[in-house]
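*Asks:* Need a 3D model of the following:
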Amino acid sequence: MDAAKGATKSVLYEAIATCKSCQGRGTKSGKKRDVCLACKGSGVRSLSVASGFRMQVTCDQCGGKGTRISPENRCPTCGGKGQVKERKVESVDIPAGAEDGMRIRIPKKGDDDSEGLPGDLIVRLRVTPHKTFIRQDSNVFVEAQVPFHTAILGGSVRVPSIDGDVELNVPAGSQPNQQMVMKSRGLRKIGTNYRGDQIVIFKVPLPK
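*Replies:* So this is what the prediction gives:
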């Protein structure tokens, strides 16, 4: 029903954030990074390959930065990485008509990159089945119990809908598993004013 009518949900997740203790520097207060001895500050190293050729690769000691942080100078909060994992809570607006597997993008609420710029949070929806309604695109199917005499003579029954119970006229001579369409009683199509239909399936108990 949250997917059908729309809702607001809270999402708890972990995201990579810039370390507040060192402001992303990775060093203790007043300390600086040292020049990487492996690449001598260039960020790349030369390797010999077959036939005497040499190629340059990113330095595996400093990750291409050209500098390193000695263990005694590393920020105790992030261990010199400049980033930490934080638990966050974000409110997500679920639009009416949301479908299972739908993705919602929330700008600037994801992981911080190495420059401290935040990415986006992508929320994927899991819509649980309903015990009464069966969804097919924007249409909704529901079974209605119709007494035997009502099916023969005609009358009315109350049937559930996503907006609440409604009265439905049953034509005389209605058959078991006969279907009736209730226009615009289904789910809203996202981004439009269009609503699908509700299809009612008559369940008529036959006398023994």
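*Asks:* hey, let's count contacts and neighbours off CA atoms from now on
*Replies:* Noted.
*Asks:* who touches whichever helix in the chain runs longest?
*Replies:* Using DSSP state H, we find that the single longest helix of the chain is helix 148-153. Outside helix 148-153, the residues that touch it by C-alpha atoms under 8 Å, 6 or more residues apart in numbering are Ser156, Val170, Pro171, Ala172, Gly173, Ser174, Gln175, Val204, Pro205, Leu206, Pro207.
*Asks:* Show me where this protein has its strands.
*Replies:* With strands called from DSSP state E, the chain shows them at 7-18, 34-35, 44-48, 54-58, 67-68, 83-94, 103-106, 121-124, 134-136, 139-145, 155-159, 166-170, 179-182, 198-203.
*Asks:* closest one to Gly26 among the ones you listed?
*Replies:* For the strands of the chain, the distance to Gly26 is smallest for strand 83-94, at 7.8 Å, taking C-alpha to C-alpha.
*Asks:* Summarise which helices and strands that closest one is packed against.
*Replies:* strand 7-18 (3 or more C-alpha pairs under 8 Å, 6 or more residues apart in numbering; DSSP states H and E).
*Asks:* Return the list of helices and strands in contact with the strand it packs on.
*Replies:* strand 83-94.
*Asks:* can you do 10 Å?
*Replies:* strand 83-94, strand 121-124 (3 or more C-alpha pairs under 10 Å, 6 or more residues apart in numbering; DSSP states H and E).
*Asks:* I'd like the structure of this one too, to check against the first:
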Amino acid sequence: MADYYSLLGVDRSASAEEIKRAYRKRARDVHPDANPDDPEAAEQFKELSKAYAVLSDDQQRARYDQFGEAGVGGAAGGANFEDLFGNGGGLGDIFDAFFGGGGGGGNPFGGGGGRRGPSGPPRGQDMEVAVAITFEQSVFGDQVPVDLKLPQTCDTCDGSGAGEGTKPVTCSECSGSGQVRRVRQSVLGQMVSTSPCPRCGGLGEVVTTPCESCRGEGRVTTDKTYTVDVPAGVVDGSTLRLTRRGAAGPRGGGPGDLYVHLRVRPHDRYHREDDDLVTDVTISIAQAALGTTLELETLDGVESLVVPAGTQPSHQFVLKNRGVPRLQGRGRGDLRVIVDVEVPTQLSTEEAELLRTFAEGRGESVGEAGTGLFSKIKSAFS
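*Replies:* All right, here's what the predicted structure looks like:
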């Protein structure tokens, strides 16, 4: 058998309280009812109990520290369950503590006195829906309708599931507790476990005359439309949670939540970089050299953009506070306009001469007339 301290996962200098806490934790992990498919679980639990029985007793622990397992002989027959779990709780009460069957005030796993009552109708499922919004809606926010089908409380029976003039009755199998207790014998003694009642599903009540509209479920699936407040500045992939807007629970159970996943459609001119809006504008060589004023269509309306003479390609103009509202703060990002200078690919003879004259005046070397690609192809066949 392994060292008792190693079995419990504590140091040899561990206090009595540390040993007790370690045993309770390990007991949960190796308990046979928690490991029904592990044939070795019962033996592991038995060895763990022996280790605790020795180390929780000062005299036996002292003999074990001096002589090992031989020093305690057959004394390690089992853990002092009355000391560990309080109030003289038997083995069945221990397993109730493990698996939710209640327990006395001395139960180290929590819970006050008395058996647990029926858990009541279960909460409805959480629902998810994806909604497409425009780029502008993501920037400025909007109220967006969301259409979906989801279970809702039956109006005919008001969620009880019972037919007209009737009501649910107490379950005869669990007497309204919503749980059943099963007792079985094992090498460790009597084991007790609890589980939801199979007849009433843990509700504590059964419907003998089902409602015709919902067939006893207490809810029906219908079309529903919610208006969702989309905050300004949301990004693609954002998820909004609408509390208690999900599916209604069966038999009067509370509703779950609704999760709305936002999909932002791309814009034909703008894109986001954090809280900034970015767009490109194309100007000609003459406009870049001589300057110009552009009418820029922003998401806020038309803005006049002054392009000074000598503007270079890829120059960036910044319009302050014309970007996206900040979700986590005040103000807005900026609007950044990136300039692209377009070089003409085809020139008339007059335009080419004007450019050549301009280049000569600046002392710049340019191609001779008739040295373009078309002229070279033409000369190859002459």
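*Asks:* Columns mean neighbour count and distance to Ala17 of the first structure on top of the helices and strands packed on strand 7-18 of the first structure, output as JSON lines?
*Replies:* Shown next, in JSON lines, are these (neighbours: other C-alpha atoms under 10 Å; distance: least, C-alpha to C-alpha, whole Å):
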{"stretch": "strand 83-94", "mean neighbour count": "14", "distance to Ala17 of the first structure": "5"}
{"stretch": "strand 121-124", "mean neighbour count": "14", "distance to Ala17 of the first structure": "13"}
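*Asks:* Which of those sits closest to Val181 of the first structure?
*Replies:* Across these, Val181 of the first structure has its closest neighbour in strand 83-94 (27.3 Å, C-alpha to C-alpha).
*Asks:* mean deviation (superposed) between that closest one and the second structure, please.
*Replies:* Compared with the second structure after fitting, strand 83-94 of the first structure deviates on average by 1.9 Å (mean C-alpha distance after the TM-score superposition for the first structure).
*Asks:* how about that strand, aligned to which bit of the second structure?
*Replies:* Counting by TM-score structural alignment, strand 83-94 of the first structure falls onto residues 219-230 of the second structure.
*Asks:* got it, and stretch 156-172 of the first structure?
*Replies:* By TM-score structural alignment, stretch 156-172 of the first structure lines up with residues 293-309 in the second structure.
*Asks:* what does the matching stretch rub up against?
*Replies:* With C-alpha atoms under 10 Å, 6 or more residues apart in numbering as the contact definition, stretch 293-309 of the second structure has outside contacts at 135-136, 139-140, 269-270, 277, 279, 281, 283, 286-292, 315, 317, 319, 322-324, 335, 337, 339.
*Asks:* let's see 6 Å
*Replies:* Contact with stretch 293-309 of the second structure is made by Ala288, Ala289, Leu290, Gly291, Thr292, as judged by C-alpha atoms under 6 Å, 6 or more residues apart in numbering.
*Asks:* which two from the residues you listed end up farthest apart in space?
*Replies:* Ala289 and Thr292 (9.0 Å).
*Asks:* Tell me which residues of the longest helix of the first structure come out buried.
*Replies:* Counting neighbours by 16 or more other C-alpha atoms under 10 Å, one finds that the buried residues in helix 148-153 of the first structure are Phe148, Thr150, Ala151, Ile152.
*Asks:* With the second structure overlaid, how far apart is it on average?
*Replies:* Looks like 1.1 Å for helix 148-153 of the first structure (mean C-alpha distance after the TM-score superposition for the first structure).
*Asks:* Now do the helices in the second structure.
*Replies:* Counting by DSSP H, the helices of the second structure are 4-8, 16-30, 41-55, 58-67, 81-85, 91-99, 135-140, 285-290, 349-361, 373-380.
*Asks:* hmm, back to that, tell me the most packed of the contacts of helix 148-153 of the first structure, by neighbour count.
*Replies:* Val204 (20 neighbours; other C-alpha atoms under 10 Å).
*Asks:* how close does the corresponding residue of the second structure for it sit to Leu354 of the second structure?
*Replies:* The equivalent of Val204 of the first structure in the second structure is Val341 (alignment by TM-score structural alignment). Val341 of the second structure is 19 Å from Leu354 of the second structure, where distance means C-alpha to C-alpha, to the nearest Å.
*Asks:* The first structure: which residue goes with Lys320 of the second structure?
*Replies:* So, by TM-score structural alignment, Lys320 of the second structure is matched to Lys183.
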